[in-house]
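Asker: Would you be able to build a 3D model of this:
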Amino acid sequence: MQNHLHWLTITVILICCHLDTNAQSFELLSQANQVYDEHNWERAFDLYTEITAGNPFNGEYWHRLGLIQKQQHDYRKSIESLKNAIACGSHLAESYYTIGINYSLLGDSARALIHLRQAIRHGLSNRQERLLNDTDLDRLRGLDSFKKLIPPDTSKTTSRIAQWHEDIQFLKSQVELTHYRLPDFYPQKKWDEDFKNLTSQIAELKDYEIIVALMGLMHQIGVGHSYVMPPSSGKHQFHQIPIELYDFRDGIFIKQTLPKYRALVGKKVISINGISIEKILEEASTVAIAENKIMKRRSSLLYATLHEVLMTFGLAADSNTSIIGYRDENGEERTLPVKHQLFSPDTFLNRKTMEGWVSMDNTLNPPLFLSRLEKKYWFTYVSDPQIVYCQINEIGNEKEQSLKEFGENLIRFIETNEVKALILDLRFNLGGSGRLNKDFLTNIIKSEKINKHGKLFTVIGNMTFSAAILLSTQLDQYTENIFIGEPSGGRPSHVGDDNEISLPHSELKAYASKSFWQSPVPYDERNWIAPELFIQPSSKEWKQGIDPCLDNVIEIINKNNQIQP
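Answerer: Alright, predicted model coming up:
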């Protein structure tokens, strides 16, 4: 008995010591974080040295220690700590970049360049600005190998052909350097040949034809975040037919336009310049954003209105006007000349009607899904049949309320009121910061009242993309959600986080995707999320302010018709 008491006493002492050690560790971390934020490098060095000695497995601590040592000009020790951070898989881009800086300051140019390239390959943020302006890299600036990482000096190139040659080669090299596993999407041999062929044709091609050709090359990667943006400013700015085309169940219609062309609003498009709209969309799709056929179709509707794209494919003359063929209220075919304007991507990127335009969305009593498009997120209660409608238009934080707080308030309302179902509406959500999804999602998962089959519905559509597709995929995996609407514009597993590439002469903006976002389900190779209930609105329903998605859910709830999982 005494032996048992002896060992029990020792065990209690050990447990107490262990608890005391943990308590001291948390206090130590708190102190370390505080002095680090205060830039008290000497004290922060002591604390993080102690922390990494006790816990060498956390790369965050090694990364901070490496940054502190760099501030203390102990570049070799900084390199050691940052290599430990990399070994833990932590802050790869920033760790490689700082190692590169340390080697530069030590005069080891070869190792500096190796680590700078690794930083870029791992998605270094603000890449071009930092490489151009970071004075710690000044020792490298005269090296040809460093010059390949930054835009060329434009002052030495004056001929048009030479300028385009430099731009095309810079785009090629930067995409190769920054894109996630580029050869997996675009075989290296074909990539090289296609760029070589384009370069050989520079003299024969007009500027806008070269731009459209570059759009086509990036299209072939087949990744939605990798593309050349049609120029919306500068000397090569494109021109646009001032209409927004929308794909309804009953055809392609003009959703919005300038007031002087209001006769076109809500009309079915038959042709542009005498060429069938489907033929035009077919050609535009070869340079459109190519995430999947849903996003390709949606972006083709935009590119079909770009005059330079149409001219490149021989679908328009060199004119400042296009002829729109449409059907009037009586079904009669009519035409209307529409003057071009300078291109703006807002009709593609904005949820709301363009400022100064007239739209099918503009009604005196807009339906819920069109009523607050200016807000990132909001919800309301529909008393009959006791459902909550929640629209999330962007994965981001509002100034007055974070997405996490919004999710908490949403579930608090549901738990304290008579609520039979929750409808999440992501149909206009092009994304945002996927790292914010967790804070919102956990509130849904924890709600036993709403996280049940037949009580949680999510509306998706061709604008559901990027961070919004991540949220949809997580809802699909972790909740009892039912999807309604149209297939999503994004893939559940996809390459995202585009980094900008600015071409020095033409000022074109290109984007190359740097990160792979894996669906929670291994080997999820779906090209889109397909709704359980496929509902594509008609132009008539839209004009009348009818939301068939909401109406279907209300019908299900009213009939108490539980859909079988």
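
Asker: Going by C-alpha atoms from here, please, whenever you check contacts or count neighbours.
Answerer: Fine.

Asker: Could you name the specific helix or strand carrying T458?
Answerer: For T458, the host element (DSSP states H and E) is strand 456-460.

Asker: residues in contact with that strand?
Answerer: 421-428, 450, 480-488, 531, 549, 553 (Cα atoms under 8 Å, 6 or more residues apart in numbering).

Asker: Could you rerun that using 7 Å?
Answerer: In this structure, residues lying in contact with strand 456-460 by Cα atoms under 7 Å, 6 or more residues apart in numbering are 421-427, 450, 480-488.

Asker: In contact with the residue lying closest to P231 once chain neighbours are set aside, which residues?
Answerer: If you skip the residues right next to it in sequence, P231 has Q237 as its closest partner in space, 4.7 Å away by Cα to Cα, 6 or more residues apart in numbering. For Q237, the contact set (Cα under 7 Å, 6+ apart) comprises P231, L342, F343.

Asker: And for V287?
Answerer: Residues counted as contacts of V287 (Cα under 7 Å, 6+ apart) are M215, G216, H219.

Asker: Nearest to A93, out of these: which one, please.
Answerer: H219 (26.6 Å; Cα to Cα).

Asker: Pull the number of nearby residues for the closest one.
Answerer: Other residues within reach of H219 by the criterion other Cα atoms under 10 Å amount to 23.

Asker: ok, it to G496 distance?
Answerer: In this structure, H219 and G496 are separated by 15 Å, where distance is defined by Cα to Cα, to the nearest Å.

Asker: go on, Y261?
Answerer: Summarising the geometry, the distance separating Y261 from G496, computed by Cα to Cα, is 38 Å.

Asker: Between the two, tell me which one has more neighbours.
Answerer: Higher neighbour count among Y261 and G496: G496, with 20 against 17, using other Cα under 10 Å.

Asker: and the helix or strand hosting the more buried one, what other elements does it pack with?
Answerer: Under the criterion of DSSP H and E, G496 resides in strand 494-502. Judged by 3 or more Cα pairs under 7 Å, 6 or more residues apart in numbering; DSSP states H and E, strand 494-502 is in contact with strand 509-517.

Asker: this one next, for a side-by-side:
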Amino acid sequence: MKKLFFLLFVFSLNLISAQSDSNQLSTQQWTEDLDYLVNIIKTRHLKPYTTVSEQTLDSLKNDIKQNIETYSEEKIISEFSKLTALLKWGHTRLSLPVNNDHLGLYLGHRREEKPNEAVSMFSVLPLRFVKFSDGVYVESTTTNNARLLGKKLTHINGHPVDEVLKRLSLYISHENTSALDLLSASYLSIVELLYAEGLIQSKSSVRLTFDSGEEVTLKPIKYNDNSVWVDYLTHNRITKPLWLKNTDNGIWKVVTNDKFYTEEDQYYWYDFNPENKFFYIKINYLFHHPDKSIAVFMNEAMKVAAEKDAEKIILDLRHNRGGSGDVNRAVRLALQRWPKISTFGNVFVIVGRHSYSAAILLALDMERNFNVIFLGEEMGGRPGHIGDSQRYRLPHSGLTLRISVKEHHDWTGLPDRSSTWLHYKTPMSFKDYKQGIDRAMDFAVNYRFKDVKTEIINIYKNTDINVALLVFYHLLTDPASAVEDHSEVAYSLAKYLYKEEDNSRFALALLQYNLEYYPKHVPSLLQLAEIQLASENTKEGKETLHKILAIEPGNAAAKAMLKSVPE
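Answerer: You can find the predicted model right below:
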């Protein structure tokens, strides 16, 4: 009898195993999904071969096909993601089957659709990592792991964290380093991805090492785990800076799956500080809320700013993953009607790694049309990019594939800009974060404008010549400021470049640009003549000196320089 029961038990186990296997996708089905994925990339993407050749794409596809029978499910999905990431466009990506609430990060404008039931959902560590300027730290976690908050990660399963981030980058669709910093730190928690890349040998637990030398082994949580999460600031009762006001236990978590962009303050909100007289506008989502369109919101916001006699406006896009570029006009029109916008130093735009898609278009609009000061970190995508993704579901797995279909051009015409230009970079450090300090906001609030001549040199020192030139460009092309004489602005920078940095090429170009607008600016002409003569362009130098004497016949400096030139 015991033997009979034993045989029945073994038979039932085999039956359960057979049923489980039958629910999984076959090699043929995965192969068909692969063919579908590559075909969609080739036929639906606007420009699939701007960053990768068709030969390279086909080579990886063939490699996956040859090994797909031996690959585990998570390895297949990861390889699909790697193939998609080859295109290096953020809008072209394969969505991993993971709970975004656990990651604390949503990349799309709608809830992620779960794949078909035959596909297993990925599990994650009960930790959210953020890459700060001073390292990778545990920023939020489940309450039963709260003791790990604020710890700096150094190794995963013995692998240095920088190595892990680099290896995971192969699976991440991204256009610049800023996007990679956002996503790779988040992906450190995805156990199946770590396993597929060979960074861990078991999916049942992961060994982490922190900078104190402490080692911790954690078990992952499943897709439907409903543990309560807590972030470092909340747990330690530290007042959150204004930009994190409505986050939900995670630095990037402004929405949850059950309330995905439903509340108005998930879209946009404003605040006025009577002490420092700044008006703060936070726009997280560039869509219309059902109860208040963004145009109505901006009209209301600017009315309040006028009533309060705000001295500065701070537009914060650090949580803005985009939406529809069509609504950007409402933001621009509302701001351009503010009487103080033409004065340099009155409007600040704060951007960061989470600013993406339509938010990039809004930032470009602001950059091109207004003399605003950009602060923060580089945005999560390039100004010139292919976006407006369309969704496709792989036929058997049901995994979601996004494909970029519309090209957006950088107004500057520069092909390789990684982000809008930043006048002042204010990177996030954990040292600041754990004290509730927001360097970007502090800079904007405490900024005191001296004069444009000084400011343009400061901006050049902090960034590069292009950002400094942008300030000058706005002064000359804004009707409200163009009526003033700005000849000394470019001249001051040109003089600094030549005298302090011995950069005659940039100085020469800047002086010539200045003289297009101010052809009788004698200091610029004198500096130009000096550079021409020093470069042994004697003929041009003498012509420039004669121009000066035609304007000011008694100019002693021009006479002395002309006298020193050999006949």
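
Asker: The contacts of V287 of the first structure in helices, which ones?
Answerer: In this view, those that belong to helices under DSSP state H are M215, G216, H219.

Asker: Show the contacting residues for Y103 of the first structure.
Answerer: Counting by Cα under 7 Å, 6+ apart, Y103 of the first structure touches S109, R111, A112.

Asker: What is the equivalent residue in the second structure for it?
Answerer: Superposed on the second structure with TM-score structural alignment, Y103 of the first structure falls in a gap with no aligned residue.

Asker: again, but for L245 of the first structure
Answerer: Per TM-score structural alignment, the equivalent position to L245 of the first structure in the second structure is F129.

Asker: And the closest residue to its match other than its chain neighbours, how far from H102 of the second structure?
Answerer: Nearest-residue entry for F129 of the second structure: V138, 4.7 Å, with adjacent residues in sequence omitted and distances by Cα to Cα, 6+ apart. Look at V138 of the second structure and H102 of the second structure: by Cα to Cα, they are 13 Å apart.

Asker: between these two, which one's more packed in?
Answerer: Neighbour tally, V138 of the second structure and H102, criterion other Cα under 10 Å: the higher count belongs to H102, 30 against 22.

Asker: sec struct for the nearest residue to H159 of the second structure once chain neighbours are set aside, please.
Answerer: For H159 of the second structure, ignoring the flanking residues on the chain, the nearest one in space by Cα to Cα, 6+ apart is L199 at 7.3 Å. Using DSSP: H, G, I helix; E, B strand; the rest coil, the structure places L199 of the second structure in coil.

Asker: how about L199 of the second structure, what's its partner in the first structure?
Answerer: L199 of the second structure maps onto L315 of the first structure when the alignment is built from TM-score structural alignment.

Asker: How about the contacts made by the residue nearest the centre of the first structure?
Answerer: Computing the C-alpha centroid of the first structure and ranking residues by Cα atoms, centre = their mean puts S466 first, at 4.4 Å. S466 of the first structure makes contact with L430, G431, G490 under the criterion Cα under 7 Å, 6+ apart.

Asker: Roughly how far does the closest residue to the second one other than its chain neighbours sit from A263 of the first structure?
Answerer: Spelled out, that is G431 of the first structure. In space, and not counting its chain neighbours, G431 of the first structure is closest to A467: 4.2 Å by Cα to Cα, 6+ apart. When Cα to Cα is the yardstick, A467 of the first structure and A263 of the first structure sit 37 Å from each other.

Asker: Same drill for the two, tell me which one is more crowded.
Answerer: The neighbour comparison of A467 of the first structure against A263 (other Cα under 10 Å) goes to A467, with 26 against 13.

Asker: Would you mind listing the buried residues in the longest helix anywhere in the second structure?
Answerer: Of all the segments assigned as helix in the second structure under DSSP H, the longest by residue count is helix 2-23. Of the residues in helix 2-23 of the second structure, none are scored as buried under the neighbour-count criterion (16 or more other Cα atoms under 10 Å).

Asker: Also stretch 51-68 of the second structure?
Answerer: Neighbour counts using 16+ other Cα under 10 Å place L57, L60, K61, I64, K65, I68 of stretch 51-68 of the second structure among the buried residues.

Asker: Export those residues as TSV, with columns for distance to A556 of the second structure and secondary structure.
Answerer: Converted to TSV, the buried residues of stretch 51-68 of the second structure look like this (distance: Cα to Cα, whole Å; DSSP: H, G, I helix; E, B strand; the rest coil):
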residue	distance to A556 of the second structure	secondary structure
L57	68	helix
L60	72	helix
K61	74	helix
I64	77	helix
K65	80	helix
I68	82	coil
